[in-house]
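Enquirer: Sequence and predicted structure below; questions after.
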Amino acid sequence: MKFKNPFKRKVTDQTAGAGYRFFLGSSSSGKRVNERSAMQMTAVYSCVRILSEAVASLPLHIYEQEDGQSKKATDHPLFFLLHDEPNPEMTSFVFRETLMTHLLLWGNAYAQIIRNGKGEVVALYPLMPDRMKVDRDENGQLYYEYQVSTADPKVNPAGTVRLAPEDVLHVPGLGFDGLVGYSPIATAKNSIGMAIACEEYGAKFFAHGAAPSGVLEHPGVLKDPSKLRDSWQATFGGSANSGKVAVLEEGVKYTPISIDPQQAQFLETRKFQINEIARIFRVPPHMVGDLEKSSFSNIEQQSLEFVKYTLDPWVSRWEQAMTKILLTPEEKKKYTIKFNVDGLLRGDYQSRMNGYAIARQNGWMSANDIRRLEEMDPIPEEAGGDLYLVNGNMLPLQQAGSFYSGKEEDDEVLEMDQEQDESGNGDSNGNQDSVPERHNRRRNLV
């Protein structure tokens, strides 16, 4: 089928990424995995909390570009919404934390944009991603269809609300079509399902693991075997009864058959699954409590790598999604929306001070520039707080040989004065200056 304009072709089916939910369901371990059950895993909960709180705690500002300089656009209506309160019901921290949690679990974050009569953004409200469907109409245009719940403030009689793309702030995660992201929980359900199975096995081991545990053998025939089993379980079952001494009567023999968890590498498996989940979210193991391979010499570098390779991509997704939908085409030429990650990139105290010293001595930071980064009060301008200083023995490149050039001229002057002394000629009055005096006088003239 041919199209005159490939960018205006008619598409009637749904987006390629809209059917990602087929990934969800039972995992190979037999455990059903979804976004909510995955949060019961401590490793998943920890990774989601670390990333969502990190993004929520970063300063978020809208900047205005003017005369080649960038300054905070505090008068822009979006500044208050993004930095303080996106809606009357929640703070900016809670709003971003909620959306980032959605993004990490479902692979997409949605927020409804409320505009006034002028088209200006006046509020942003989070939307649940599991109730959102991204599709195309008969003309191939994207639309968002949201399933309304009875818990929502206003219930649509039809049960669904269709929203235009300009009315939805959509931050997609990794996907196949660039429009809808895939759920990390769904794509990694087998790893998470195995971790859930290991945790459940450990819990059941302590809940039902009689110590000792095995087979009860009776030399005769029991009329009610369940009565003996229940009596044994009530007396020796559970972690609270672990270590009790068993007294056997009537020739009853106990044969342990259970496998020690350590022999079955149970603990090693659980530890590996924690690292596996941390790998899914690209979180350093030391941030989820695994300090086995961390030390004082490398843990700071791991934290910096977390900002650079883990947090920065998420921050870029947020920034570009907000810039795309919240700013008009004219505003995009003048304004930018940026997170400030400088605070997370700060090294230890000694490293910062060494860096500040180099910047101060080379003249590209003033005392007040340094104090602002350290959140200290500025030095008054009359006291020199805004002065930019350089080392006194540094010269421009074109004057690099001036010292040696001047020395050669001085040597020539000294040689001429010595010849004058030998000939006995002085000045017009017959006065004879000493060689150093004539040398200094001549040097000043030169």
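Expert: Okay, I see it.

Enquirer: CA only for contacts and neighbour counts going forward, please
Expert: Noted.

Enquirer: Now do the contacts for the residue nearest the centre of the chain.
Expert: The chain has Leu311 as the residue nearest its centroid, 2.3 Å off, counting by Cα atoms, centre = their mean. The contact partners of Leu311, taken as Cα atoms under 8 Å, 6 or more residues apart in numbering, are 51, 54-55.

Enquirer: Next one for the comparison:
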Amino acid sequence: MSFLFGQREQRGAWAQEAPPIPPNSAQGGGYSRVDLSRMEASLQKVAVWSCVNLTATIAETMPLAYYPKPRESAPMPSWLEDLGGDGHGLADWLYQFALSTMLRGNAYGVVADRDRSRGTPTQIVLQHPDMVGVTLDMEGRPDWRVAGKTVPREDMWHRRVHPSPGRLLGLSPIALQATTIATGISALQFGASWFQDGAHPSGILSSEQALDARQAMTAKERFMAAVHGRREPAVLGNGWKYQTIQISPNESQFLETNNYTAAECCRIFGPGYAEIYGYETGGSLTYSNIEQRSLDLLTYAVDPWLVRIERFLSALLPPGQHVKFNRAALVRTDLLTRYRAHAIALQNRFEVVNEVRELEDRVPVPWGDAPFEGQAPKIAIDDN
């Protein structure tokens, strides 16, 4: 019996948390102490903030359509338009969700209202992940706490990404890559302290003679008075030597370290981010991939997050209903390319005129809701 209880207690211990973030990920003193235990701390690294903010902003601003029936869109339910119930709307809720899952690998919410017939949540108040704690009871069921207060299991809404076998919580990218992020932040802090703190001498005034403390201070004061505010060279007597201490801007701000860690931080969140922001990745950027970088970013980096959001939101709807992002809103093409695509769609009858006009922000026409009867009109486009 004790053996079985020992197994359960061990499970409750290691299943409680994803790999913890070291409180001081970069060891040492002064500027080298980087605390990533707070979710927002990692955002001090510009590359981390840029990747997370870009993805969350895309999720916030990309058009989201509601389909009560397959291939038939309709106005979104009122409860879904303000899922958080705080008046900020679904877009604000989606940004919070993306921020939490990208940094912590988990999103937590307290269910404030439910559908009376289905019992599914219709109002989910997202919680800061650093305020949520969980342990497993003797039966392996989670006991949730938010800001130290117990929340009933049925009222806790938890969704994870980066799942790991045997763990309740998803893996945190910040915890896994804490060393890389902390190194980048430490380099930035070092560069800032070099100029702000003034803790480094600008030069050395030395003498061949032995000096006590009073003589050394007198020599320093006289030298400073002689050169203060002047551009003329200093003239020293016999036995004195002045040597400047210089450091290049590249070394003083750890620019190479900053650039390297920035590219590495972008890779934490997926391919395409480093190239979008112009960080050196070891390859050359050609015209071809500049033209395709928005599509690459959507395909390999952002789209997995959009798919997760679609699945989580669709699970709140009745069976057969779902939501879907309009990904075409991200991939902006030039006018000629768009018109060529419209022409192909019209000629092959998988779009109608009013659908094309809606995509181009034009008002519908009375005859534009039906596909062409008979032979579709030919649309000639000169390639020259």
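Expert: That came through fine. As the structure is a computational prediction, the values presented were derived from the model and not from experiment.

Enquirer: Give me the three-state assignment for the residue nearest to the centre of the first structure.
Expert: Using DSSP: H, G, I helix; E, B strand; the rest coil, the secondary structure recorded for Leu311 of the first structure is helix.

Enquirer: dump the residue contacts of Pro59 of the first structure.
Expert: So Pro59 of the first structure contacts 83, 339-341 (Cα under 8 Å, 6+ apart).

Enquirer: all strands for the stretch 151-300 of the second structure, in order.
Expert: Ranges of strands in the stretch 151-300 of the second structure, per DSSP state E, counting those that start in this stretch, are 156-160, 203-207, 240-244.

Enquirer: if we look at the second one, which residues are touching it?
Expert: Right, the one you point to is strand 203-207 of the second structure. With Cα under 8 Å, 6+ apart as the test, strand 203-207 of the second structure has contacts from 220, 239-245.

Enquirer: same thing but 10 Å
Expert: 216, 219-220, 223, 236-246 (Cα atoms under 10 Å, 6 or more residues apart in numbering).

Enquirer: picking up where we left off before, the strands of the stretch 151-300 of the second structure: which one's closest to Gly89 of the second structure?
Expert: Judged by Cα to Cα, the one of these that comes nearest to Gly89 of the second structure is strand 156-160, at 18.5 Å.

Enquirer: Check which helices and strands that closest one is in contact with.
Expert: helix 89-104, strand 106-114, strand 121-127, strand 142-146, helix 303-314 (3 or more Cα pairs under 10 Å, 6 or more residues apart in numbering; DSSP states H and E).

Enquirer: Let me know which of these is tucked in deepest.
Expert: Highest mean neighbour count of these: helix 89-104, a mean of 22 (counted as mean count of other Cα atoms under 10 Å).

Enquirer: what stretch of the first structure does that one fall on?
Expert: Helix 89-104 of the second structure lines up with residues 91-106 of the first structure when matched by TM-score structural alignment.

Enquirer: Run a quick neighbour tally on the residue mapped onto Ile268 of the second structure from the first structure.
Expert: Aligned counterpart of Ile268 of the second structure in the first structure: Ile280 (TM-score structural alignment). The number of residues packed near Ile280 of the first structure is 16, by other Cα atoms under 10 Å.

Enquirer: Repeat that for Tyr339 of the second structure.
Expert: Tyr339 of the second structure: 16 neighbours (other Cα under 10 Å).

Enquirer: again, but for the one 4 residues further on
Expert: As a burial measure, the neighbour count of Ala343 of the second structure was computed by other Cα under 10 Å and equals 20.

Enquirer: Map it onto the first structure.
Expert: Matched across to the first structure, Ala343 of the second structure falls on Ala357, judged by TM-score structural alignment.
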